[in-house]
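>>> after the sequence you'll find the predicted model.
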Amino acid sequence: MKKQIVGLAVAVMVVSGLITEGRVDAADNEREAVREAAQGFYAALNQLFVGELEPMKAVWSHREDVTYMGPGGGIRHGWKAVLADWEVQAAMKMGGTVERSDMRITIGTNLAVVTDYEIGKNLTADGKPMEVKIRATNVFRKEDGQWKMIGHHTDLLPSLVK
């Protein structure tokens, strides 16, 4: 009887370990998928700086519950309003690049929050070089198996605030 109990206990531990390991692997996979979604946003942002809008459209959810609060101030609710803001920015062709640093990821079942710094160089509206280092919060939602941006919020850049 004692051997059966020990055997059962070992079996439970092995199965529990496999289940836990499976959860860890799944969590690691989701974390990597969110990391890739965040990197996709920054790649799209850099393309936007040279006037390319399509990559930005691809990383965002097109639903009406999205929100954008960028470095120029204001708040945009809904995909149409967010897209209109990105169209204006693409037309500006600010040039330069922005990279993320110190990224932190928090993942739930279908939502993920990414915080980081956006660091880089751009041009102001009047063409002068500008250093950028602002905090950002990005929110992603899993839609049809892909992480799509539903929220972007940054510090203000005085040179862009109207």
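That came through, no problem. Residues are numbered from 1 along each chain as shown.
>>> going forward, measure contacts and count neighbours with C-alpha atoms only.
OK.
>>> packing partners for the host helix or strand of Thr106?
In this assignment (DSSP states H and E), Thr106 forms part of strand 97-107. Packed against strand 97-107, as judged by 3 or more CA pairs under 8 Å, 6 or more residues apart in numbering; DSSP states H and E, are the following elements: helix 2-48, strand 111-123.
>>> from the middle of its chain, how far away would it be?
In terms of CA atoms, centre = their mean, to the nearest Å, the centre of strand 97-107 is set 8 Å apart from its chain centre.
>>> tell me which residues of that strand come out buried.
97-100, 105, 107 (16 or more other CA atoms under 10 Å).
>>> likewise for stretch 61-78?
Residues of stretch 61-78 classed as buried by neighbour count (16+ other CA under 10 Å): 61-62, 66-73, 76-78.
>>> spit out the contact partners of Thr106.
112-114 (CA atoms under 8 Å, 6 or more residues apart in numbering).
>>> closest to Thr137 out of those residues?
Nearest to Thr137 among the contacts of Thr106 is Val114, at 5.7 Å by CA to CA.
>>> not counting sequence-adjacent ones, nearest residue to that closest one?
Spatial nearest neighbour of Val114, chain neighbours left out: Ile105 (4.6 Å); criterion: CA to CA, 6 or more residues apart in numbering.
>>> use this one as the comparison:
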Amino acid sequence: MEASNFSALYMKPRLNRSSFFKHASDVMLDSRECTLVPRSCIGSGGMSRHHLPMCPQKGSNLAFSANMRAGANFLPASNGLTSRQASRPHSLKSCQVTREESGGTLSGESILLTEKTLERELQVAIKEENYAQAAKIRDSLRLLQEDSKASVLAANARFYNSFRNGDLAAMQALWSKGEHVCVVHPGVSGISGYDLVMGSWEFVWADYEFPLEIEIKDVQVHVRGDVGYVTCIEMVRTKGSSWGRHFATNVFERVDGQWFICIHHASYVDL
């Protein structure tokens, strides 16, 4: 497969713009201290290097690694996933999910679709005063939402949908609020704290055309108590580029009955 050759995100420093750093008084980066990766910079593996600038850590936990390795395209979200609508949603069984590409289990996208379908049918049944049917649908909806693996997969699908569409507002709503959240973009060190994490998404998305092409493979989900995580392979392609491949780990925590992402860690792998 042809190696990806999509360019660096910026050719001039922009890290000090207010939209990236919400608390400029706490984070002061001199643009002269940023080493930018040129558009023609290709790694030893033939893949273009990661598109974020390399800046030293200064006054915050924003740590862009100066030792970036050659990386594939950044960016995830879910595209090309098969959705299955239940013809009888009220008979929906508890989801036992290990791989999203498996035809025998529900995917995160399918769970989202089923949830929305159930909600619509519930409103229709109530409007038609068919309360027996409404009760069945309500029970199925509750079963789906109480299934921890299904709920984590649905949260994972929402994360990738926001990524695919470049929807910053949706991304902001999906993350836990706090200093404990962390994102590791391919090729750079971790960025911690809600405001800085959100700023990094805005920065990364600045020069891309949406929606992105994204396929997710080898999805596995694990849940224990109020913490769950998803591992997957992200196949990502931006306009005019070839496919990039990343291994991603997404960690979710349950807060007041709702699952929020608190860690996203993506690293490139060879095609």
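It's in. What you see is a predicted model; the values in this text were computed from it and never measured.
>>> where does the TM-score land?
After superposition, the two chains reach a TM-score (TM-score structural alignment, normalised by the length of structure 1) of 0.71; 129 aligned residues with a CA RMSD of 2.6 Å.
>>> how much space between the residue nearest to Val114 of structure 1 and Val24 of structure 1?
Note on Ile105 of structure 1: its distance to Val24 of structure 1, by CA to CA, to the nearest Å, is 15 Å.
>>> how about Gly73 of structure 1?
Counting by CA to CA, the gap from Gly73 of structure 1 to Val24 of structure 1 is 39 Å.
>>> swap in Ala38 of structure 1?
In terms of CA to CA, Ala38 of structure 1 sits 21 Å off from Val24 of structure 1.
>>> neighbour-wise, which of those two wins?
More crowded of Ala38 of structure 1 and Val24, by other CA atoms under 10 Å: Ala38, with 26 against 12.
>>> residue in structure 2 matching that one?
The alignment partner of Ala38 of structure 1 in structure 2, by TM-score structural alignment, is Asn156.
>>> what's that match in contact with, if anything?
Taking CA under 8 Å, 6+ apart as the test, what Asn156 of structure 2 contacts is 108, 230, 250, 261.
>>> please apply the same query to Val34 of structure 1.
Counting by CA under 8 Å, 6+ apart, Val34 of structure 1 touches 105, 112, 140, 147.
>>> wait, is the last one part of a strand?
Yes: inclusion of Trp147 of structure 1 in a strand is indicated when DSSP: H, G, I helix; E, B strand; the rest coil is applied.
>>> now for it: what does it line up with in structure 2?
Using TM-score structural alignment as the criterion, Trp147 of structure 1 maps onto Trp259 of structure 2.
>>> its match: neighbour count?
Trp259 of structure 2: 24 surrounding residues under other CA under 10 Å.
>>> got the contact list for it?
By CA under 8 Å, 6+ apart, the contact list for Trp259 of structure 2 reads 151-152, 155, 252-253.
>>> kindly recompute the last result at 10 Å.
Shown in contact with Trp259 of structure 2 (CA atoms under 10 Å, 6 or more residues apart in numbering): 148, 151-156, 174-176, 226-228, 251-253.
>>> buried ones among the residues you listed?
Buried members of the contacts of Trp259 of structure 2, scored by 16+ other CA under 10 Å, are 148, 151-156, 174-176, 227-228, 251-253.
>>> give the aligned equivalent of Trp243 of structure 2 in structure 1.
Match for Trp243 of structure 2 (TM-score structural alignment): Glu131.
>>> what separation do you get for the closest residue to that match other than its chain neighbours and Ala81 of structure 1?
The shortest distance from Glu131 of structure 1 to any residue other than its chain neighbours is 4.7 Å, reached at Lys121 (CA to CA, 6+ apart). Distance, Lys121 of structure 1 to Ala81 of structure 1, by CA to CA: 26 Å.
>>> now Ser61 of structure 1
Counting by CA to CA - Ser61 of structure 1 and Ala81 of structure 1 are separated by 13 Å.
>>> pull the number of nearby residues for Met198 of structure 2.
So Met198 of structure 2, with other CA under 10 Å, has 23 neighbours.
>>> oh, that last question was meant for His264 of structure 2, not what I typed.
A count of neighbours around His264 of structure 2, defined by other CA under 10 Å, yields 22.
>>> cool, Lys133 of structure 1 as well?
By other CA under 10 Å, 17 other residues sit near Lys133 of structure 1.
>>> same question, Tyr208 of structure 2
Neighbour tally, Tyr208 of structure 2, other CA under 10 Å: 13.
>>> what do we get in structure 1 for it?
Aligned against structure 1 by TM-score structural alignment, Tyr208 of structure 2 finds its counterpart in Lys93.
>>> now swap in Lys177 of structure 2 and tell me
Aligned by TM-score structural alignment, Lys177 of structure 2 pairs with His62 of structure 1.
>>> so for structure 1, the centremost residue is which one?
With distances taken as CA atoms, centre = their mean, Ala38 lies nearest the centre of structure 1, 3.5 Å away.
>>> pretty sure the match of Lys177 of structure 2 sits in a strand.
No: read with three-state DSSP, His62 of structure 1 is coil and lies in no strand.
>>> wait, doesn't it sit right on Gly78?
Yes: His62 of structure 1 lies in contact with Gly78 (CA atoms under 10 Å); the separation is 8.0 Å.
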